[in-house]
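> Okay, here's the prediction I keep looking at, along with the sequence it came from:
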Amino acid sequence: MSVQINCEQNCLTAKKIYDAAKADVFDAWIDAAKTTHWWGCEDTSKVQSDIEPQQDGCYRHKMTINGVGEHTVEGKIITFDPPNLLIYQMPGFSADQIVTVRVIFEQSESGTLVTLMQSPVHPEYQEIVSNGWRAAFERLGQFFDGQRRVA
């Protein structure tokens, strides 16, 4: 299944089925040694991750993006329910905005369905956010196929 992305009412939804157990897919989201191999947009060449995999834990992904330089995404885990649900918050594009990302992990007949919902995503940022998640979701599939990003 390719990545399915939809943006409606300032909410982005991304879905993909992975050929891996639900616990393994959840773990790939919260294990810093694994996120370094798949996190980031298409032009991300390196990621340094620090993750406190727990309720109220902090996370930080420092990405090296080709042609851009370094970009850091950080926030707080507000719901930690392995291997079913992960909700975290991070600063938005404006100083007073908080973005919430909800990631649901569901076992299906063909693998693990991951559904991500991010909001708000204002119309002017929908393309860049959609492209970033599409690339990350595809790279996560490559991770489960055995491909690793070399740092």
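Nice, I can see it. Residues are numbered from 1 along each chain as shown.
> hey, let's count contacts and neighbours off CA atoms from now on
Will do.
> where along the protein do the helices fall?
22-30, 32-38, 126-144 (DSSP state H).
> Go through those and name the closest to Pro83.
Pro83 sits nearest to helix 22-30 of all the helices of the chain, at 5.1 Å, using CA to CA.
> can you list the residues that contact the closest one?
With CA atoms under 8 Å, 6 or more residues apart in numbering as the test, helix 22-30 has contacts from 18, 34-35, 51-53, 82-84, 105-107, 111-112.
> Quick check: ChimeraX command selecting the buried ones in those residues.
Selecting the buried subset of the contacts of helix 22-30 in ChimeraX, with 16 or more other CA atoms under 10 Å as the burial test, is done by:
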select :18,34,35,51,53,83,84,105,106,107,111,112
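> next up, a second structure to put side by side with the first:
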Amino acid sequence: MASKPSLVLKRRLKAAPEKVYEAWTKPEQMTHWWGAADTSKPPIAETDLRVGGRFRVQFWAKNEHHSVSGVYREVVPNRKLAFSWAWQSTPERESLVTIELNPVTEGTMLTLTHEQFYDEKARDDHGRGWNMSLDRLEAFLG
């Protein structure tokens, strides 16, 4: 069986790991940066931040409603998050996201690994979306 596509993105952020972690885990902060450039402010962001807890984000892009959710598999405050990832429209295509936060001079090196994509198109689409979201996260964190 062929391996499923994956992607790894790295971003140096000018914020401490604690601030970056909060932006990923606090719904009131997630709504400021989550989504692509053409995304309106997400009307719903929910987290139950514990191993086995769920998260959900709903937003509108290109006049369409999108909802993604998953289950936290690993929670290491200010260092690491790992969670399943599935769109409401294609729940059978579950993938896995891991966020690693490493302190560096004047900020944080964020490494986002998204693996087990259904196909290369899904990987490429998510790569574009994640890069737009990370741009928004960087702007949000200042």
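Looks like it arrived, so ask away. As the structure is a prediction and not an experimental result, all values here were calculated from the model.
> Now the TM-score, please.
The TM-score (TM-score structural alignment, normalised by the length of the second structure) is 0.89; 137 aligned residues with a CA RMSD of 1.8 Å.
> sorry, back to before: just name the closest of the contacts of helix 22-30 of the first structure to Leu12 of the first structure, please.
Leu12 of the first structure lies nearest to Phe105 out of the contacts of helix 22-30 of the first structure, by CA to CA, at 16.6 Å.
> what does the closest one align to in the second structure?
Matched by TM-score structural alignment, Phe105 of the first structure corresponds to Leu101 in the second structure.
> which residues sit in contact with the nearest residue to Gly142 of the second structure once chain neighbours are set aside?
Spatial nearest neighbour of Gly142 of the second structure, excluding adjacent residues (CA to CA, 6 or more residues apart in numbering): Lys14 at 6.9 Å. By CA under 8 Å, 6+ apart, Lys14 of the second structure lies in contact with Glu106, Gly107, Thr108, Glu138, Leu141, Gly142.
> Trp34 of the second structure too?
Neighbouring residues of Trp34 of the second structure by CA under 8 Å, 6+ apart: Pro42, Ser133, Arg136, Leu137.
> Aligned counterpart of it in the first structure, please.
With TM-score structural alignment as the criterion, Trp34 of the second structure lines up with Trp39 in the first structure.
> In the second structure, what range does stretch 72-81 of the first structure match?
Going by TM-score structural alignment, stretch 72-81 of the first structure sits over residues 67-76 in the second structure.
> what does the matching stretch rub up against?
The contact list for stretch 67-76 of the second structure (CA under 8 Å, 6+ apart) reads 49-59, 80-89.
> Only the buried members of the residues you listed: can you turn that into a ChimeraX selection?
With 16+ other CA under 10 Å as the criterion, this ChimeraX line picks the buried residues out of the contacts of stretch 67-76 of the second structure:
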select :49,54,55,56,57,58,59,80,81,82,83,84,85,86,87
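> Among the contacts of stretch 67-76 of the second structure, which lie within strands?
Among those, DSSP state E puts 54-59, 80-87 in strands.
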